[in-house]
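In: model the following, please.
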Amino acid sequence: MIDRIKEAFENGKAFIPFITSGDPSLETTEQLVYAMDDAGADIIELGVPFSDPTAEGPVIQAANLRALSAGTTTDKIFSMIAKIRQKTQIPLILMTYANVVYSYDTELFLKKAASVGVDGLILADVPYEEKEEFSDVCDEYGICLISMVAPTSKERIKMIAKDAKGFVYCVSSLGVTGTRKEIKTDVSSMVKLVKEANDIPCAIGFGISMPETAHEMALQSDGAIVGSAIVKICEKYGAESVPYVAEYVKQMKEAISKL
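Out: Predicted coordinates:
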C-alpha cells in the first residue's frame, strides 16, 4: 500500500485535496473522490468526522457537524472506501483524531482500513512522543502514519522526520486549519530540515486556497494540501458540488504543475 503514496510523488508535484466524509452525504463524497481523481488529484485525504476536531477552523468544524448529523459513521466510511477501490487506485488517507480510532479499537480500525484499501492515516492531535501506540499497528497493517511538523517544531523537526512514513505534512501556519490571504512562514527551512533527516516527500498544508499560493508552496516542497477552500465549496453547493470541486482541483493541479 505504501507504494501508492510513493508513486504519487514520482510524477512531479503532488496536489492533495481534503474533504470531510459524509458532507453533505457519503454518496456525494464518493462522487467527489472520482471527480477529484479525474481532475488531477494525486492523493486524497478523507476526513473521518469527529465531534471535537481541535485542529480545525470553523469551516471544517461545521463540516464535521453536518456529516455527523447526516448519520456518517466510521463503518459507513469504510464501506464507501471499499466501493471506491473498485473504481480507482488513487492513494487515500484518512484524517481524524485519536478518540475516533480509540473508540473503534485501534487494531480493529487499522485492520479494517487496510482491508478496504486505505493507504495512510493522519491523527491531528497525536504528538510525536505518543505516536508509537498507533505507528506500530499501522506498520503491522501496511498503513503509513503520516507525521506532521509545524513552524514551532524547530529542533524537533529532524527527530520527527527521521522515522516518518509516506510523506511529511508540513503545517504552514500556526493555529487551526482555514484559508489565509498569505503564508509568511519560512516553509523552505522546514522542508530543508526534514530532507536532512530523511529522503521523504514534504507536502505543505494549512491556509492554501488560491492557485498562486499553491504554486508558491509547491516551489518549496513536493506538494500542496488544500482542505478548507474545498470544504467551503461543498458547504455552498451541497449535493451539487461535484463539478465545482472538480474545476477547483483542476485549476490547483495546473498551478502547481507549472514549475
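In: for the rest of this, base every contact and every neighbour count on C-alpha atoms.
Out: Will do.
In: tell me who's in contact with F206.
Out: Going by CA atoms under 8 Å, 6 or more residues apart in numbering, F206 touches 171-173, 176-179, 225-227.
In: residue most distant from the centroid, the protein?
Out: E155 (24.2 Å; CA atoms, centre = their mean).
In: from A161, how far out is that one?
Out: 11 Å (CA to CA, to the nearest Å).
In: again, but for N198
Out: For N198, the distance to A161 - CA to CA - is 6 Å.
In: the more surrounded of these two?
Out: Counted by other CA atoms under 10 Å, N198 and A161 do not tie: A161 has more neighbours, with 26 against 18.
In: that one should be in a strand, yeah?
Out: No: with DSSP: H, G, I helix; E, B strand; the rest coil as the criterion, A161 is assigned helix and is not in a strand.
In: setting aside sequence neighbours, what's the nearest residue to it?
Out: V194 (5.4 Å; CA to CA, 6 or more residues apart in numbering).
In: now do E107
Out: That would be V137: by CA to CA, 6+ apart, it lies 6.4 Å from E107.
In: tell me which element that neighbour falls in.
Out: helix 132-140 (DSSP states H and E).
In: what packs against that helix?
Out: If contacts are counted by 3 or more CA pairs under 8 Å, 6 or more residues apart in numbering; DSSP states H and E, helix 132-140 sits against helix 106-116, strand 144-145.
In: second input sequence below; structure requested for side-by-side comparison:
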Amino acid sequence: MNRIDKKFQELKAKKKPAFIPFITAGDPDLQITKDLILEFEKRGADIIELGIPFSDPIADGPIIQASYYRALMKGVKVAHILDMVSEVRKKSEIPIVSMVSYSTVFKKGCQHFIENALKAGLDGLTIPDLPVEENSELFEIAERNNFKIICFVAPTTTDHRMTMIAERAQGFLYYISVVGITGIRDALPDDIVQNIGRLKQLTKVPVAVGFGVSTSDHAKMIGTVADGVIVGSAIMREIVKFEKEPAEKLIRSVGDFVKQLISGAKG
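Out: Model (predicted):
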C-alpha cells in the first residue's frame, strides 16, 4: 500500500485530519530541508509536500517563488533532491509528495522520472501546471507503480471538470482554497466549507486544503471539514526569519511554529 493511502486510513480511524507542511527543497540548503522533514514528523506532521524549485512557477506566490530562486541560485537540482529524500528514508517512513512543474517531469521522461522518484522514496507528485485532460500517460504509469498523482480543484473549477477530476483522483485531492496564487492570507473565503462539502460528495478520496492557510485558527477551521490541512508560505516565512541563525535554532523555531499549526488542525 502506498504510504499516502496508509496514512489517511490511519487518520480516518482516529477521526483526525492530516497535517501537510510544504517546504522548498534546498532552501536554505538540502541538509536543513532533510532535518526539517524529520523535525516536522517528530512534531506530529503526517505527510510532507516538498517543492522542487522551478524558474517559472505558475501557482506560487512571492514567498515560495523567492525560496525557489534562492535554491536554484545555489545549484539545487532534481537529482540532489532525490538523493536527500533517499537519506530521509533511512530514518523515516513519512509520506512525501513533491510539487513539481510538468516541464521538469516531461524533460526527464514520465516513466524515468517516476522510476527515479520511487527509487528515492517519494510517494507522489502534485503538478499544478498539468490539466487532468492531458495527464493520461502519467496517470497510467503512476497506477502501474502504486505512485500517486495528486489533482487540484479550485473554487473556479466547473461542476463538469470537478466531477472528472474527482473520478480520476489518486492519493488525495488538493483543494485550492482561494482564487489566485499561494500566499499568506488574513482570512479564508466564506464559501470554503460549502465547496469542500460539495467536493467530498463526489469522491471517496481524501480532500486536503491549501493556498492561504496561514494560522492555527485557519488550520482548526479547515481541519473540521477537510481530511487534510496544507500550509506552505507561512512555514517558508518562518524559515526566512531564522535563516541567519544557527541551523539548530532554525529547525527548533520552525518546528515550534509547525507544532502550533498541528495543534490547531487536530483540535
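In: one step back: the counterpart of the residue nearest to E107 of structure 1 in structure 2 and V76 of structure 2, how far apart?
Out: For V137 of structure 1, the aligned position in structure 2 is occupied by I141, per TM-score structural alignment. For I141 of structure 2, the distance to V76 of structure 2 equals 26 Å [CA to CA].
In: got the contact list for stretch 92-110 of structure 2?
Out: In contact with stretch 92-110 of structure 2 (CA under 8 Å, 6+ apart) are residues 3-4, 7, 38, 41, 46-54, 57, 113, 121-130, 137-138, 141.
In: equivalent analysis for stretch 64-82 of structure 1, please.
Out: 20-26, 30, 48-51, 53, 112-113, 116-118.
In: tell me the SS of the most centrally placed residue in structure 1?
Out: Centroid-nearest residue in structure 1, with CA atoms, centre = their mean: E45, separated by 3.6 Å. Of the three states, E45 of structure 1 takes strand under three-state DSSP.
In: ok, it - contacts?
Out: Each residue near E45 of structure 1 by CA under 8 Å, 6+ apart is listed here: 16-19, 92-95.
In: what about 10 Å?
Out: 16-21, 33, 91-95, 120-122, 225-227 (CA atoms under 10 Å, 6 or more residues apart in numbering).
In: and it? What does it align with in structure 2?
Out: Looks like E45 of structure 1 aligns to E49 there (TM-score structural alignment).
In: which strands or helices does the lengthiest helix in structure 2 pack on?
Out: Longest helix in structure 2, counting residues (DSSP state H): helix 247-266. Packing partners of helix 247-266 of structure 2 (3 or more CA pairs under 10 Å, 6 or more residues apart in numbering; DSSP states H and E): strand 18-24, helix 30-43, helix 216-223, strand 228-231, helix 233-241.
In: A71 of structure 2 pairs with which position in structure 1?
Out: Using TM-score structural alignment, A71 of structure 2 sits opposite A67 in structure 1.
In: what number of residues lie near its match?
Out: Around A67 of structure 1 sit 23 other residues, with neighbours defined as other CA under 10 Å.
In: state the distance from it to E216 of structure 1.
Out: A67 of structure 1 is 32 Å from E216 of structure 1, by CA to CA.
In: likewise S189 of structure 1?
Out: 14 Å.
In: what about these two, which has more around it?
Out: Shown here are S189 of structure 1 and E216; by other CA under 10 Å, E216 has more neighbours (16 against 13).
In: to which residue of structure 2 is that one aligned?
Out: So, by TM-score structural alignment, E216 of structure 1 is matched to M221.
In: verify the stated contact: that match with G264.
Out: Yes: with contact defined as CA atoms under 10 Å, M221 of structure 2 reaches G264; the gap is 8.2 Å.
In: who touches both of those two?
Out: Common neighbours of M221 of structure 2 and G264 (CA under 10 Å, 6+ apart) do not exist.
In: just to revisit the earlier point, number of residues surrounding the residue nearest to E107 of structure 1?
Out: V137 of structure 1, neighbours per other CA under 10 Å, totals 18.
In: contact partners for it?
Out: Applying CA under 10 Å, 6+ apart, we find V137 of structure 1 in contact with 106-111, 143, 145.
In: so how far is A224 of structure 1 from I256 of structure 1?
Out: The value you get for I256 of structure 1 to A224 of structure 1, if CA to CA is used, is 8 Å.
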